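Student: compute the structure for the input listed below.
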Amino acid sequence: MDPVSLPARAGGALAGRRALVTGGGTGIGLACARALTAAGARVTVLGRREAPLRAALEGGAAAAWVSADVAGALPPIPPCDLLVNAAGAAESAPFLRTDAAMWRRMLDANLLGAAAVTRAALPAMLEAGFGRVVNVASTAALKGYPYVAAYVAAKHGLLGLTRALALEVAGRGVTVNAVCPGFTDTPLLEESVATLTALTGRDEAQARAALAGHNPQGRLVRPEEVAAAVLFLCSPGAEAVNGAALPVSGGEA
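Tutor: Sure thing, here's the model as predicted:
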């Protein structure tokens, strides 16, 4: 479960804290792992594929890794003070072409998996009287988008979970928040680009520009910008931020 154990980086605002980042091998999860490690936390990354997790370890983004699918049977979760639920997936189709299997995949990957990991990590946080849970939601948790009804519904559910649990643990030293990125330049976005090119006949550059156009700044969000928001929510000084949905979207409404 913890094949390699490396010392945490000395110093930093999060020195001595233990962090678990799901989906930590790529994209936003990997950027979050790097940011938390740089701040002094000892980070464990969790994901389905071993190769990216090993690469995160070898690249200094994490101190340990766990191979697991948040949508499946979870192994024992290492104790953590900071939990970042960054694992997720997106599929698109017109609503009438969606089926029960797609809905189940989207709910498992984007909502139920985060709930399962949080349920496993929370008891130790409550016992210690300290914990930070940050759910990587999406602007799809704040508004609707066409052709991704199942994904949007799951992300809305994740934000609902965030807000409900935040109130449940508010007096016990634990905060629960969400970050809501707009279209972000990650491997997951490449899947959206491929779908868009297949559906519309646009080339890759045109598809990427169309997605970037949702951002009033006219660009895609960088994973490091999302990670900076996550780091803030985990850092000293953010104790009173609880149940928040922090957009990282360039002003997309």
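
Student: only C-alpha atoms for contact and neighbour calcs from this point on.
Tutor: OK.

Student: run the chain-centre distance for stretch 134-151.
Tutor: Chain-centre distance of stretch 134-151: 13 Å, with Cα atoms, centre = their mean, to the nearest Å.

Student: name the residues of that stretch that are buried.
Tutor: Across stretch 134-151, burial judged by 16 or more other Cα atoms under 10 Å covers 134-142, 147-151.

Student: show only the entries of these found in helices.
Tutor: Ala149, Ala150, Tyr151 (DSSP state H).

Student: OK, contacts around the first one?
Tutor: Looking back up the chat, that one is Ala149. By Cα atoms under 8 Å, 6 or more residues apart in numbering, Ala149 lies in contact with Ser92, Pro94, Phe95.

Student: ok, those vs Leu188, which is closest?
Tutor: Using Cα to Cα, Ser92 is the member of those that lies nearest Leu188, at 12.1 Å.

Student: pretty sure that closest one is touching Leu189, no?
Tutor: No: at 12.0 Å, Ser92 does not count as touching Leu189 under the criterion of Cα atoms under 8 Å.

Student: tell me what the lengthiest strand in the chain is packed against?
Tutor: As assigned by DSSP state E, the longest strand anywhere in the chain is strand 174-181. Where contact means 3 or more Cα pairs under 8 Å, 6 or more residues apart in numbering; DSSP states H and E, strand 174-181 is packed against strand 131-136, helix 149-168, helix 223-234, strand 245-248.

Student: list the buried residues for that strand?
Tutor: For strand 174-181, by 16+ other Cα under 10 Å, it's Val174, Thr175, Val176, Asn177, Ala178, Val179, Cys180, Pro181.

Student: second chain to compare with the first, below:
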Amino acid sequence: MDHAGRHALVTGGGTGIGLSIARALASAGAEVTITGRNLARLQRVAEENPRLHPLQMNVDEEASVRDGIAAAAEARGPVAICVANAGIAEAAPFRQETLAHWRQIMATNLDGVFLTFQAALATLGREDWGRMVAISSIAGLVGLKNAIAYTASKHGVIGLVHGLSEEYMGGRVTFNAVCPGYVETPIVERNAAEIAARQGITEEEARAYLARGNRHKTLLQTDEVTGAVMWLCSDAARSVNGQSIQIAGGQVT
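Tutor: Got it, this is the predicted structure:
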């Protein structure tokens, strides 16, 4: 897999799944813009590889996304590979859900993908090659208890991918979603700590509880998600479009 000469952009590229994907794309020769809120963290990551380029960007702020991606394209060329990974995972029982929290989740998880894809597509010509990949979740395919806003936002991401794949059908740009289960990332670590404190159990017990949310009862590793994304970005997946790839240790739907 050779992406030499291509510009890739990964939102939420400073940690977890996004960082794993960014490293793999850079290793494949792409110039990779990694975005996030924490510029210092991005700069530290970028020291690993000269093909990693930090960009402070908030996906829930329109000007930040449009201006940031335009600047990245000016510096490194059209965004041929765009991985919309940035997101937040916060639980709340429906009766306790607030409109402010609902809107925060939607702004980051759904509006952020919309803005990122639209700004990235604006850098491409009509005949240009492109791969647009959204990191959704198994919660985008099934309901997730006590996480209604998160579930709705991830369903929305898959709907966005479906619509875009139809709108751009026949061109050289594809749109797909990857739907992981529980992955061993800082998000899962934070959630495990919160569950442990709330339920009076150890963090190891909380991690085991989360792992049971995957069909094979094991936490996923970031390389499993990265492998799927890299395949979707390859020429071998040129006819894969509008799909939701499940990575959860078994059949989810």
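
Student: report the TM-score for the pair.
Tutor: Overlay of the two chains. TM-score (TM-score structural alignment, normalised by the length of structure 1): 0.92; 242 aligned residues with a Cα RMSD of 1.4 Å.

Student: just to revisit the earlier point, spatially, which two of the buried residues of strand 174-181 of structure 1 are the most separated?
Tutor: Val174 and Pro181, at 22.8 Å, using Cα to Cα across the buried residues of strand 174-181 of structure 1.

Student: follow-up on the earlier one: what's downstream of the longest strand of structure 1, the next helix or strand?
Tutor: helix 187-200 (DSSP states H and E).

Student: contact partners of that following helix?
Tutor: By Cα under 8 Å, 6+ apart, helix 187-200 of structure 1 touches Thr26, Gly27, Ala89, Ala90, Ser92, Phe183, Arg202, Asp203, Glu204, Ala207, Arg208.

Student: do the same with stretch 238-253 of structure 1
Tutor: Contacts for stretch 238-253 of structure 1 (Cα under 8 Å, 6+ apart): 138-139, 143, 159, 162-167, 170, 175-183, 214-217, 221, 225-226, 229, 232-233.

Student: how much space between the most far-flung residue of structure 2 relative to its centre and Arg41 of structure 2?
Tutor: Distance from the C-alpha centroid of structure 2, by Cα atoms, centre = their mean, peaks at Gly200 (31.5 Å). Here Gly200 of structure 2 is placed at a distance of 32 Å from Arg41 of structure 2 (Cα to Cα, to the nearest Å).

Student: then Ile201 of structure 2?
Tutor: As defined by Cα to Cα, Ile201 of structure 2 lies at a distance of 31 Å from Arg41 of structure 2.

Student: do Ile158 of structure 2 as well
Tutor: Counting by Cα to Cα, the gap from Ile158 of structure 2 to Arg41 of structure 2 is 29 Å.

Student: which one's more surrounded, those two?
Tutor: Ile158 (26 against 15; other Cα atoms under 10 Å).

Student: was I right about that one contacting Ala177?
Tutor: Yes: counting by Cα under 8 Å, Ala177 is a contact partner of Ile158 of structure 2 at 6.5 Å.

Student: give the residues shared as contacts by those two.
Tutor: Joint contacts of Ile158 of structure 2 and Ala177 (Cα under 8 Å, 6+ apart) are Ser136, Ser244.

Student: how much space separates Leu124 of structure 2 from Gln56 of structure 2?
Tutor: 22 Å.

Student: ah, wrong one, I meant Ser239 of structure 2
Tutor: Taken as Cα to Cα, the span from Ser239 of structure 2 to Gln56 of structure 2 is 33 Å.

Student: can you check Leu42 of structure 2 too?
Tutor: 8 Å.

Student: between those two, what contacts are shared?
Tutor: Thr35, Gly36.

Student: more crowded one of the two?
Tutor: Under the neighbour definition other Cα under 10 Å, Leu42 of structure 2 and Gln56 were set side by side, and Leu42 has more, 24 against 21.
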